[in-house]
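>>> Kindly generate the corresponding structure for this input.
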Amino acid sequence: MSEPEDKWHTTPAERATLDALYDCFKAHPDPNAGSFRRSPDRASVIVYWHGPPPTGLLELAGQQPVPITFESTRYRLDELMPVAKQLVTDHHDVICSAGPSKDFSGVGVMLWSDPATDHEELTAALGEEVGVPVVFERYVERG
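Next up is the predicted model:
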């Protein structure tokens, strides 16, 4: 029998692992920290990190009820946030929100919903403009 899920659809073991990572990231800020999330198959929790993870984080990972895997990020938060802010400033007519993509491989953007917008062409052009991959996340209705 599997563990019951909470309102976020996580099992107690997943929640304990996610909470431990959240507490660690909060208590020990590190410019190389990316993000973390459940893997798509829910077999592990993925931690995105720029460079080698610190020993303390590796030790914490080994103590969790759900396996933790580490994936290297292409960029750091302090490299992506200025780009994301500039994209919103320069293109507020089409971009409603921007920030690091989930895996820190570039900038994710939410675009204002407009049938005339081809998000593939737009994100390719934006990526060329800023020199960082830009990924479409979703459309948002104005209002």
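>>> from here on, contacts and neighbour counts on C-alpha atoms
Noted.
>>> And the helices in this structure?
For the chain, helices defined by DSSP state H occupy the ranges 12-27, 55-62, 77-90, 119-130.
>>> what about the ones you listed, which gets the closest to residue 47?
helix 12-27 (8.7 Å; Cα to Cα).
>>> Give me the helices and strands touching that closest one, please.
strand 33-38, strand 45-49 (3 or more Cα pairs under 8 Å, 6 or more residues apart in numbering; DSSP states H and E).
>>> picking up where we left off before, to residue 112, which of the helices of the chain lies closest?
helix 119-130 (10.3 Å).
>>> Now the closest one: buried residues?
Neighbour-count burial for helix 119-130 flags 119, 122-123, 126-127 (criterion: 16 or more other Cα atoms under 10 Å).
>>> run this one through as well so I can compare:
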Amino acid sequence: MSVVRDVTGLVVGGALGKASAVAVRRIAPGSSTRLLTLALVPVALVYPVARRSATGSGGAVVREAGGVLAMAAVVAAARRTTRPELVTAAGWLAHAGFDAVHDPGHGSRLPDWYPAFCAGYDAGVAADLLRRY
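So this is what the prediction gives:
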């Protein structure tokens, strides 16, 4: 693990996440929260899709499946609330937390820098969603 690599990933990911959310808001101003909410499931699918094999990966597969289910639950909750921005921001922050603690192990095709970058990206999107509060 490299602290410089991880901090760089967090910063670059955060800037790109914020920029992406701003772009979505500008392109689809009436639907941006809904689009950012729906994006939570594909974002969570990155880890299991990048897996070489489900065998021999310990609890990583279970954690990744749980992450996908958790993001699906956030999508469902965001549809039922009067504050979808807050629920969606919480989902992005939860995924950032997942990135920060999840060890995909040797069975992942993802590069070592990816979890920190993704955590930063997720936090950048959440920051944009919370911009009104």
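>>> Could you report the TM-score for this superposition?
The TM-score (TM-score structural alignment, normalised by the length of the second structure) is 0.27; 64 aligned residues with a Cα RMSD of 5.2 Å.
>>> could the buried residues of helix 119-130 of the first structure be laid out in TSV, adding distance to residue 59 of the first structure?
Formatted as TSV, these follow (distance: Cα to Cα, whole Å):
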residue	distance to residue 59 of the first structure
119	42
122	43
123	39
126	40
127	37
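>>> and which of those is nearest residue 108 of the first structure?
residue 123 (9.2 Å).
>>> what about the residue nearest to that closest one when sequence neighbours are not counted, distance to residue 99 of the first structure?
The shortest distance from residue 123 of the first structure to any non-neighbouring residue, by Cα to Cα, 6 or more residues apart in numbering, is to residue 134 (5.4 Å). Taking Cα to Cα, to the nearest Å as the criterion, residue 134 of the first structure is separated from residue 99 of the first structure by 10 Å.
>>> where do the contact lists of those two overlap?
107-109 (Cα atoms under 8 Å, 6 or more residues apart in numbering).
>>> ranking those by neighbours, who comes first?
In terms of neighbour count, residue 107 stands highest of those at 27 neighbours, by other Cα atoms under 10 Å.
>>> my guess is it contacts residue 126, does it?
No. Counting by Cα atoms under 8 Å, residue 107 of the first structure does not reach residue 126; the two are 10.0 Å apart.
>>> shared neighbours of the two, anything?
residue 134.
>>> and residue 94 of the second structure, what element?
Per DSSP states H and E, residue 94 of the second structure falls inside helix 84-101.
>>> I'd like the helices of the first structure laid out as TSV, including distance to residue 45 of the first structure.
TSV is the format used below for these (distance: least, Cα to Cα, whole Å):
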stretch	distance to residue 45 of the first structure
helix 12-27	8
helix 55-62	9
helix 77-90	20
helix 119-130	29
